[in-house]
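J.: Requesting a structural model of the entry that follows:
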Amino acid sequence: MTTVASDTGAGTRTGAASGAGAGTGVGPLLRGWRERRRLSQLELALRADSSARHISFVETGRSRPSEEMILRLAEHLDVPVRERNALLLAAGYAPRYTESPLDAPELELLREGIARLLEGYEPYPALVVDASYDVVAANKGIQLLLAGLPEHLLTPPLNAMRITLHPEGLAPRIRNLREWRGHLLAQMERQIGLARSEPLRALYEEVAAYPPPVDGVAEPDDREDPEPYPYFALPLRIEHDGRVLSFVSSISTFNTPMDVTVAELAIETLLPADPATVAYLQSLAD
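T.: Below you'll find the model as predicted:
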């Protein structure tokens, strides 16, 4: 049965990334985001229908941008919703985006929609995580993969990165752990680059410190003669009940979210990457 956590969303755990740039005030913050996106003042001005002179004045504090200008610049700089609120606050404006607990009444339709989506994806695994990779919803396919893990890893809030890379978690079962671990750590590094979240950085430092794969031990593929992957993307190859299941991960987010909690949710679906995986999961469903 699909479960949707009644905990709050990522908002209360990730923390604002208001330190995107050096200094205080909206000007230095905007400059920090512009430099992170590797845009010149002229390039940003052209995208935002402004002028390089005005962008310069805003960044140096010589001009106070309007609320509309801040949101327009944030849109073209692809600033996360949470940090758009931080920009508005730094300029003396009220936050534009709400931050509702995931169990709030106004998000009931969202919770119901997520539950239907995850249940409809069964027997294939699917889950929803927040910006700190805490699992807020999962279906039976995910529960199948987590069977047999120690209780201390399954105590809420479950964390997808911790469960996957912990030496007592899924890591010993992942046949291509070295590649998958590298993929996940690189993904986290990119997210930290987009939003300087201290909880996310702490999680990264924790999972990156887990023992890396040992040749011939942590990667059972070394005991065989594995063929090159006949896949269209890097698969997750994981042992389950004496079989090797292969999945390709796909991640979706909500389009044009108007709530911080919703903006920080990500739906991850694991698509079977070979006929054997499809046949096995379908047999369980039947």
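J.: Could you use CA atoms for every contact and neighbour count after this?
T.: Will do.
J.: and the closest residue to residue 174 other than its chain neighbours, what does it touch?
T.: Once flanking residues are discounted, residue 174 sits nearest to residue 238: 4.3 Å by C-alpha to C-alpha, 6 or more residues apart in numbering. Neighbour list for residue 238: 173, 174, 175, 176, 244, 245, 246 [criterion: C-alpha atoms under 8 Å, 6 or more residues apart in numbering].
J.: all strands for this protein, in order.
T.: Under the criterion DSSP state E, the chain contains strands at 3-4, 126-129, 135-138, 236-240, 243-252, 266-272.
J.: nearest to residue 103, of those strands?
T.: Closest to residue 103 of the strands of the chain, according to C-alpha to C-alpha: strand 3-4, at 8.9 Å.
J.: Which strands or helices does the closest one pack on?
T.: Counting contacts by 3 or more C-alpha pairs under 8 Å, 6 or more residues apart in numbering; DSSP states H and E, strand 3-4 is packed against helix 108-121, strand 135-138.
J.: ok, residues contacting that strand?
T.: 111, 114, 115, 136, 137, 138, 139.
J.: Going by distance to residue 62, which of these wins?
T.: Distances from the contacts of strand 3-4 to residue 62 were compared by C-alpha to C-alpha; the smallest belongs to residue 136, at 44.1 Å.
J.: That closest one touches residue 118, doesn't it?
T.: No - in this structure, residue 136 is not within contact of residue 118 by C-alpha atoms under 8 Å, at 11.7 Å.
J.: list residues touching both of these two?
T.: Overlap of the contact sets of residue 136 and residue 118 (by C-alpha under 8 Å, 6+ apart) consists of residue 127.
J.: One more, so I can put them side by side:
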Amino acid sequence: MTTVALDTGVGPLLRDWRERRRISQLELALRADSSARHISFIETGRSRPSEDMILRLAEHLDVPVRERNALLLTAGYAPRYAETPLGDPALGALREGLEQLLRGYEPYPAFVVDGTYTVVAANRGIAMLLEGLPEHLLAPPLNAMRITLHPEGLAPRIRNLREWRGHLLAQMERQMALARSEALRKLYDEVAAYPQPGRAAETTIARPSFALPMEIEHDGRVLSFVSSISTFNTPMDVTVAELAIETLLPADPATVKYLQSLTP
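T.: Got it, this is the predicted structure:
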């Protein structure tokens, strides 16, 4: 009897993730303590992987936890990772820790976003940068990419908008290459299509050599920040896995002096 391989089920999904990561069947087999033959049989649907094998392969392919749940469901297993709302009491300690971190970073700006850049927490440094923006952009849910690149948002204030916009769009492209997200794709298409505010010429400012800064006008001066993004190690919850903490570090002494002058 001939076994017919069907291009449906979890096998093709695992193959797609392997190809995204540019890993051969043999290399994946060695990492997962399996054989290239077994990996081939799983990918072509000739062998149904166990729940443990799916999770093992997903771990070695660095599949996001949301997508690991999707793999398990496709294979007929129950999801392994919960998706707890951030407001749930079970995440109370996490929320408190994030709020303390954001407060402790003041007067420098810092905020927390989810997997589609919705702002779930922010400090007073961020509120300062958003002063004067139209209400329709500040209405919840606030989206970091939308408010930064919208022609009525921060975009007209950013001196090096062309460079900063390119950096943000490239960041989103890298994220989309790592995980399927229709919501993220729609957001990318939206913000990439925004008209860019006209400038006669982008101002040349002395910059730090270690990172591209965001140079933004505020209250008659130009502030300069470099961005740092942190995520949680070994998350076991979809919500936590998709949180990212972004901090804006002053990139020059003038910005440090101004922000510190705002501190009581």
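J.: May I have the TM-score of the superposed chains?
T.: Overlay of the two chains. TM-score (TM-score structural alignment, normalised by the length of the second structure): 0.95; 259 aligned residues with a C-alpha RMSD of 1.3 Å.
J.: number of nearby residues for the aligned residue in the first structure for residue 238 of the second structure?
T.: When the first structure is aligned by TM-score structural alignment, the residue opposite residue 238 of the second structure is residue 260. Residue 260 of the first structure: 24 surrounding residues under other C-alpha atoms under 10 Å.
J.: Residue 260 of the first structure is in contact with residue 83, isn't it?
T.: No - the pair residue 260 of the first structure / residue 83 is not scored as a contact, 9.4 Å apart, by C-alpha under 8 Å.
J.: ranges for the helices of the stretch 51-200 of the second structure?
T.: Per DSSP state H, counting those that start in this stretch, the stretch 51-200 of the second structure carries helices over the ranges 51-60, 65-74, 92-105, 124-129, 135-138, 144-149, 161-178, 182-192.
J.: For residue 259 of the second structure, which of these is the nearest?
T.: Nearest to residue 259 of the second structure among the helices of the stretch 51-200 of the second structure is helix 124-129; the distance by C-alpha to C-alpha comes to 8.4 Å.
J.: got the contact list for that closest one?
T.: If you take C-alpha under 8 Å, 6+ apart as the criterion, helix 124-129 of the second structure is touched by 103, 106, 107, 108, 109, 110, 111, 218.
J.: what's that helix aligned against in the first structure?
T.: Mapped onto the first structure using TM-score structural alignment, helix 124-129 of the second structure covers residues 140-145.
J.: how close does the matching stretch sit to the second structure?
T.: Averaged over the aligned pairs, stretch 140-145 of the first structure sits 0.2 Å from the second structure after superposition, using mean C-alpha distance after the TM-score superposition for the first structure.
J.: and if you look at stretch 180-193 of the first structure?
T.: Taken against the second structure, stretch 180-193 of the first structure registers an average deviation of 0.6 Å after superposition, with mean C-alpha distance after the TM-score superposition for the first structure.
J.: so where is that stretch in the second structure?
T.: With TM-score structural alignment as the criterion, stretch 180-193 of the first structure aligns to 164-177.
J.: List the buried residues of that stretch.
T.: Within stretch 164-177 of the second structure, the residues scored as buried using 16 or more other C-alpha atoms under 10 Å are 164, 165, 168, 169, 172, 175.
J.: do the same with stretch 161-172 of the first structure
T.: Those buried within stretch 161-172 of the first structure under the rule 16+ other C-alpha under 10 Å are 161, 162, 163, 164, 165, 166, 167, 169, 170, 171, 172.
J.: who's in contact with the nearest residue to the third one once chain neighbours are set aside?
T.: Beyond its immediate neighbours in the sequence, the residue positioned closest to residue 163 of the first structure (C-alpha to C-alpha, 6+ apart) is residue 169, lying 5.1 Å away. Neighbour list for residue 169 of the first structure: 149, 150, 153, 162, 163 [criterion: C-alpha under 8 Å, 6+ apart].
J.: Good, we can wrap up now.
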